[in-house]
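S.K.: sequence and computational prediction follow.
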Amino acid sequence: MTDSHIESLEFPLFRQYLRGSFISSLSAAVLEKLEPFGDYGTVKMRQDVMEEALSLVKSINISIQRDEDYLAVYPRINDPLAFFEPQELMEIRKFLLSAAALKTALIDAGAVHMKAYLKGMSALTDITAAIGEVLNDKGDIRDDASARLREIRNELQSVRKKIHNALNSVLYSLNAEKFIQELVITERSGRFTLPCKSNFRQYIDGIVHDRSASGQTLFVEPESTVSMNNTHHELKAEERKEIFRILSSIIRSIYEKRREIRSTTENYGEVAFLLETARFYKPKPHCMPVFGDVLEFDRVHHPIILLEKKGESVPLNIRMEKGERIGVISGPNTGGKTAALKSMGLNHIIASCGLPLMGKSAKLYSVKKVLADIGDHQSLVMDLSTFSSHMVNIRDIINAADEKSLVLMDELGTGTEPREGAAIAVAVCESLAEKGAVTFITTHFAEIKNFALSRTDSAIFAVEFDYKTFEPKYSLQKGIAGKSDPLVISKRLGFPEAVVRRAEELIEEAKNSLEIGIEEVNRLKSELIKEKETYRGRRLELLERQAVFEEKEKALKQRLDKKETELLEEAMRLFERAKRLAGEKQGKIDKTEALEGMEKSAEKLTVLKKKLKPVRDIQVGDIIFLEKYEKSGKITAIEGSTVSLDLGGLKIKMKRADIIGKKLQEEERVRDVKLSTDAAPAVRREILLVGRRVEEAIDELDKFMDESLLSGFDKIYIVHGRGTGQLRRGLHEYMRNDRRVKKYAIASNEEGGQAVTVAEF
């Protein structure tokens, strides 16, 4: 695609917005060269690496440094005769360290698709280390850059001290005020001097190196310091020579590694471009488009409008089915037709660069060219009118178009006699269809609307317009030919009423029955689409309500089944007590009747438990929420049909069939489960049953044992008193047959003796 088509769709303006968010000049240089890729294999590769960049900037903090100073130095690296000043070497070192740090950060973050770029980035630690050993953080040459440099600077310091001592002796001599202009030591031409009056020769011998603008002050080197200044001058020359030798060695190393530096710079620029582009998209709605033979925009923005108007931007929804190759968009002026056209074109260009689009989701055509005729192409140089310039551009589009082209034409055929212009527009659409190009046009011509309605490979769209607020809705209704409504717009713009009324009369006279019929069909179709959308919305609302109702009904049934289970288990306990009473008081209770009741309850409980589905596919390590106990536990072992669980430190065993509840997901485990390896609490847990009848005591003990188990205790103390021993024997008999009790025994004298029984679970 040519630059003129790209410019008409405002791709350079999009690049400017993107450039405004960049820090790195190297990434900006990559952006300046950005253009659509020629094949979709390359586009897919760029999409993969771009998606990885988006993921990385969302998950880790990535630092991109400014590098414009390095970019100014970089071109000279390939020059074998180039010399770099210390500050320039610091910029090279700073960049290489930054590139190495970025590479390390991306590798540590698990970058995969960026590896091709990262492989081309060398750490070049020998160069960064060499520069760091020679220059300090301010870019000054270190004293220990070499042994010879240290020796020279030590000598310089010694000589400088001697010179200052000699000069100070002159400054503060007895007659100094007679010939010294100012008590200060100055440097002229690399030699230390004193500011003297013009009569200095009466007091000292010396060499004049400079004079002030007024001529009143002479800068004199006393004869006593000439030899020392000569030595200082020679040492400074040696210092410069040694510094040149040291820097030349580093510069030579840089030139020898120029290929690695060039590769590092180029690949760093690509990586920085990807990361800075990802940061640009991060706060905006974005999606990675899919290419194929259909077009579908789901709330996709025109990027320039979104960037300029932000929340006021209205996204575009449009769909072209497979086989539909011509799209005709009609409707009133200022209704958003051109914006929709530009949005499709610009988003195709951006997507062909491998970048995301600003929207929810998108499917685009697999095209290699986007050809556009949008805007005024009038040329005074070529002596072309607006219509002529459009025709020249459309001629070039027809010649360039093929089956891999997306053609966008705004107001095709306007600017000339309407019927002939409409005929040209239809002929152009037919020609492009024969070439296999995908074509979108905006129009007010009825002939083009009828053309689209008459073909199976065409789709017609109407832009929606709010006539109350006189504002476009930027929404396209498929299957409807839009009305231009110039008279309505003219009224709102304050046209004289008489002129508008006369225009209406002329239109009614010129309308034929076919045009009236098309308008009526469009009106009915528009109403039908709106009704369909309303029905769809209500249907979705009902489906949501139905899902909520079914979920609540399911939860209620589970609670009822759980409650029924609890009631039946309570009934079983009561029958157990009745069974004991039947054994103790024979003749007073119908033992057979009690046993029959127990059997019926047991059968009913079995049937009910079959309805309560146990948790399936359990494994060691799973966290299970047990509905019966309303607690969560971790499965520690599975042996056949027996499952061992840890309920917050309490170790229990259950049958697989009794594990009713749900398996917790990872995020639920953290807030719901607190596993412990500690033993049961050290606090003594006891129940006082003194004075209770055996039946009452057993009921209380049964509930107390459940509570103790769930609280994590593995031992309880039962205070039954001494008395006749009947209560103790009844409780012991009950615990003998209770599967929760591991063992029980009379407490030690310290724990209560014969009045207390200790039970372990």
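M.R.: The structure has been received and is ready for your questions.
S.K.: C-alpha from now on. contacts and neighbour counts both.
M.R.: Noted.
S.K.: tell me how far the lengthiest helix in the chain lies from the chain's centre.
M.R.: Secondary structure of the chain per DSSP state H: the longest helix is helix 513-584. Relative to its parent chain, helix 513-584 has a centroid offset of 37 Å by C-alpha atoms, centre = their mean, to the nearest Å.
S.K.: looks to me like I329 is in a strand.
M.R.: Yes - I329: assigned to a strand according to DSSP: H, G, I helix; E, B strand; the rest coil.
S.K.: how about it, what does it touch?
M.R.: Shown in contact with I329 (C-alpha atoms under 8 Å, 6 or more residues apart in numbering): K337, F440, I441, T442, T443, I460, F461, A462, V463, A481, G482.
S.K.: same thing with L194?
M.R.: Shown in contact with L194 (C-alpha under 8 Å, 6+ apart): L167, L171, I180, V184, I185, T186, L218, F219, V220, E221, P222.
S.K.: in which helix or strand would I find it?
M.R.: Assigned by DSSP states H and E, L194 belongs to strand 191-196.
S.K.: same question, V463
M.R.: When elements are assigned from DSSP H and E, V463 belongs to strand 458-466.
S.K.: how far does that strand sit from the chain's center?
M.R.: Remark: strand 458-466 is offset 35 Å from the chain centroid, using C-alpha atoms, centre = their mean.
S.K.: contact partners of that strand?
M.R.: Residues outside strand 458-466 that contact it (C-alpha under 8 Å, 6+ apart): 320, 324-332, 335-337, 449, 452-453, 471-483.
S.K.: can you give me the buried ones in stretch 424-435?
M.R.: Residues I424, A425, V426, V428, C429, L432, A433, K435 are the ones in stretch 424-435 that count as buried (16 or more other C-alpha atoms under 10 Å).
S.K.: here comes the other one, which I'd like you to weigh against the first:
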Amino acid sequence: MNTKILKTLEYDAVKAQVKPFLATVAGEKELLNLSPTADAQLMQQWLAETADAARVLRWQGGISIPKLADVKPHMKRLRIDAALSGTELAQVGRVLFTTGQIRSFFENLVADRGEGLPALAVYYNKLVLLPELTRRVNVAIDGDGRLNDEASSELHRIRQAITGTENAIRQKMQDYTRGKSAQYLSDPIVTIRNERYVLPVKATYRQKFGGVVHDQSQTGQTLYIEPADVVDMNNRLREYYLQERQEEERVLIELSAKLAPEADNIENNAQVLGHLDFLNAKARYAVAIKAIEPEFSAENHVRLLKARHPLLDPDKVVPNDITIGEDYSAIIVTGPNTGGKTITLKTLGLLQIMAQSGFFIPAAEYSSVGIFKEIFADIGDEQSIEQSLSTFSAHMVNIIDILSKMDKDSLVLFDELGAGTDPQEGAALAMAILDAVGETGAYSVATTHYPELKVYGYNRADTINASMEFDIDSLRPTYKFLIGVPGRSNALEIAKRLGLSDNIINSASALTSEDSQELNDMIADLVARRNAVLTQQVELTQKVVENRQLKNDYEAKLEAIDKQRAKTVEDAKKEANHIVADARRKTDKIIGDLHKMARDGATIKENKLMDAKGALNAMHEEPSATNNRILRKAKKAKQVPLSVGDTVLVREYGQQGTIVRQLKDHKFEVQMGILKMVLSGDEIEKQDKAPTNDPKPRKNKQRKTSHVNTNKATNRAEAAAKLDLRGVRYEPAMAELDRFIDQALLNNLSSVEIIHGKGTGAIRKGVQEYLRSHRQIESFKFTGPDQGATYVQFN
């Protein structure tokens, strides 16, 4: 893209705003070399990279990259086998360390979030980890480039010797500053001259010390003397210093040699880190200017919603909607000076250039941008004294250059098109230039004062009028960009409000052409209509917001009710489980007591069995009285008529019986085993099938008592109870099986036989599962010729 448009639209000023967010020299270089791309695919890739960087900024506060120097020159030196200095090695060490940190940062972030960063993954996966080399360099060199004692064992030994020798010298010298010799010193201190420890001795006492004089004061009154008894120690110290320097040089050469084979990888790592730093800066800049990721329009539809110029004060700038390309490809903007026409042109051009550079743009969500190979602009006063060109001539030279270079993929911005010459000729020239731009298919936006261009914008295909709003009451521009409404002249109204005589106003009005007056009246009417529509739109928007809030409130309340209902059900289930567990414990105790009585050889009378069943039934929680009445009414409404011979369930005892006689008042005599009871119709319930598990009571002439001998030996001899489930549906069969097993246990039977047939196997499978889960069953097995029955043995 031509450099002139970048300068006109102040592209470098935008890049200057991004620079403070950078931490690496490589990132600064990438920003410096950045220019808009005309490749749609590359533009979308850049925007995707910025979007991923913005996502990292939201998730983790951004990519934490420290200050990194440019190591590219260092790598060039390594390739020619040159040794790096300590400072240079420290800079390389920071790159190596940061490489490992950034690679781990992204891998952990993606793993923790469970969401990828595809645009950034291309880069951080290129980072080559060199852990051993990283450890070696960072152990040997500190952040300032000084070699650590751990750089080598020899260096560590030498520095220990240096420290010991220095301490010995200081101790010896301090003996002079504190003892009798202190009176011969100008100051009781130890200092250094020519890299050797000396004492400031008064010149008159030179002979008191001997040794070597290394310096004297300007007055000659003080001599800096190295006493004779420390000369040897200073000599040893100098030797240690030389050894230290030689060892440091050897270590630097060794480290440089280790780095040389990885020079390419280190340079590439630094480049990748710089690019990640650059993307991080883009994301931070987007947050600073409240920018969003624009959508890309393959059809080149530019739709900037609430667009703001990034270089203006965000608290003062007026956001505007600027659209072009979908319904029209040319915009004619009219309005007063200082109304914001030029800044609107620049906003359109600059935001499009920013998007083509991979920057987010300061606009509202759902804004879209296209892509242009070139953006041209004729903006500002182009007068050139050196070229002896007038303002008009300078504009024409620029416009001629634009017309020669533009094509269908161009965006052209004209400010005050045709100005600087005769208005009639200027207007005609402006329309001809716009026609020429339109013929190429390029997009154009032009500002003007000429009223003829308002009619041109109305009649020209693919062209629309626009204006900058002006408040007549306050005599100030509002800086609002109005698409579809041409600007009107406000000169007479402004002059009148400023106090110009009515006679002059009337005279000027009379001199104004009738067509011009009608045009201004039409524009005023359009503005009034537009404002009315905007007011209505604001009201509708407010109602939509209120309705959405009500909807959200209702949904929140419904969600709260659902949560409360779920909690209530869960609590009820827990309570029911507690009740069932308690009932099971009581049931087991009752059955256990009966079994104990049977094992002890006692006889269990029928009334004892009924009492036990009553105790079991008493553990059942009945509904409340109100619910009972409702249930009784409901049951009464669908009560099945009872008659003699019907099989019924006696609810109180949970036992089945047979009606042997019908009595008055809806009462019945029911035979249950050897017992007969008189019960009301509400206490019994008709059953679908007569029970098959109730063996006929046998007459025992020798024993007239109404009790049953529960001795196991007697039962094995007297009872071989069977339950026939053939032809019964699954659910009733399982219920009947449960009642049958309970009856057998209460009668203290040692074994029973359950006939289920083969059939589809559903009943057979259900019986097996039930028996497998029952704690009182010792064993069971198939029996019968076709294995259509199961023999059950109780504990």
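M.R.: It's in. If you're wondering where the values come from, they're calculated on a predicted model, not measured in any experiment.
S.K.: where does the TM-score land?
M.R.: Superposed pair, TM-score by TM-score structural alignment, normalised by the length of structure 1: 0.70. Supporting alignment: 618 aligned residues with a C-alpha RMSD of 4.7 Å.
S.K.: hang on, the earlier thing: out of the buried residues of stretch 424-435 of structure 1, which is nearest to H5 of structure 1?
M.R.: Within the buried residues of stretch 424-435 of structure 1, the smallest distance to H5 of structure 1 is 17.1 Å, found for L432 (C-alpha to C-alpha).
S.K.: contacting residues around A145 of structure 1?
M.R.: Shown in contact with A145 of structure 1 (C-alpha under 8 Å, 6+ apart): E133, V134, L135, I246.
S.K.: would you turn those residues into JSON lines with secondary structure?
M.R.: Converted to JSON lines, the contacts of A145 of structure 1 look like this (three-state DSSP):
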{"residue": "E133", "secondary structure": "helix"}
{"residue": "V134", "secondary structure": "helix"}
{"residue": "L135", "secondary structure": "strand"}
{"residue": "I246", "secondary structure": "helix"}
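S.K.: check the fit of the strand holding V463 of structure 1 onto structure 2 and give the mean distance.
M.R.: Its aligned residues in structure 2 lie a mean 2.0 Å from strand 458-466 of structure 1 after superposition (mean C-alpha distance after the TM-score superposition for structure 1).
S.K.: Provide the aligned range in structure 2 for that strand.
M.R.: Counting by TM-score structural alignment, strand 458-466 of structure 1 lines up with residues 463-471 of structure 2.
S.K.: how far apart are the helix or strand harbouring G41 of structure 1 and its match in structure 2?
M.R.: Using DSSP H and E, G41 of structure 1 sits within helix 40-59. After superposition onto structure 2, helix 40-59 of structure 1 sits on average 1.3 Å from its aligned residues (mean C-alpha distance after the TM-score superposition for structure 1).
S.K.: for that helix, buried residues please.
M.R.: 40, 43-44, 46-54, 56-57.
S.K.: just give me the neighbour total for S513 of structure 2.
M.R.: 9 (other C-alpha atoms under 10 Å).
S.K.: quick one: distance of stretch 101-110 of structure 1 to the chain centre.
M.R.: 17 Å.
S.K.: go on, stretch 649-662 of structure 2?
M.R.: With C-alpha atoms, centre = their mean, you get 68 Å for stretch 649-662 of structure 2.
S.K.: next one: stretch 285-305 of structure 1
M.R.: Offset of stretch 285-305 of structure 1 from its chain centre (C-alpha atoms, centre = their mean): 18 Å.
S.K.: list the residues that contact G415 of structure 1.
M.R.: G415 of structure 1 neighbours (C-alpha under 8 Å, 6+ apart): T386, F387, G421.
S.K.: over to stretch 352-370 of structure 1 now: how far is its first residue from its last?
M.R.: Stretch 352-370 of structure 1 has its terminal residues 10 Å apart, counting by C-alpha to C-alpha, to the nearest Å.
S.K.: quick one: residues in contact with stretch 1-15 of structure 1.
M.R.: Counting by C-alpha under 8 Å, 6+ apart, 31-32, 303-304, 342, 345-346, 349-350, 368-375 sit against stretch 1-15 of structure 1.
S.K.: I'd like the next helix or strand past the helix or strand encompassing E695 of structure 1.
M.R.: Assigning secondary structure by DSSP H and E places E695 of structure 1 in helix 694-710. Note on helix 694-710 of structure 1: by DSSP H and E, the next helix or strand toward the C-terminus is strand 715-719.
S.K.: got the buried residues for the helix or strand that the helix holding G41 of structure 1 is followed by?
M.R.: Downstream of helix 40-59 of structure 1, the next assigned helix or strand under DSSP H and E is helix 68-73. For helix 68-73 of structure 1, a neighbour-count test (16+ other C-alpha under 10 Å) marks Y70, L71 as buried.
S.K.: check stretch 282-291 of structure 2 too.
M.R.: K282, A283, R284, Y285, A286, V287, I289, K290, A291.
S.K.: the first one: what's it in contact with?
M.R.: To tie it back to what came earlier, the one meant is K282 of structure 2. K282 of structure 2 makes contact with V18, T50, A53, F359, F360, according to C-alpha under 8 Å, 6+ apart.
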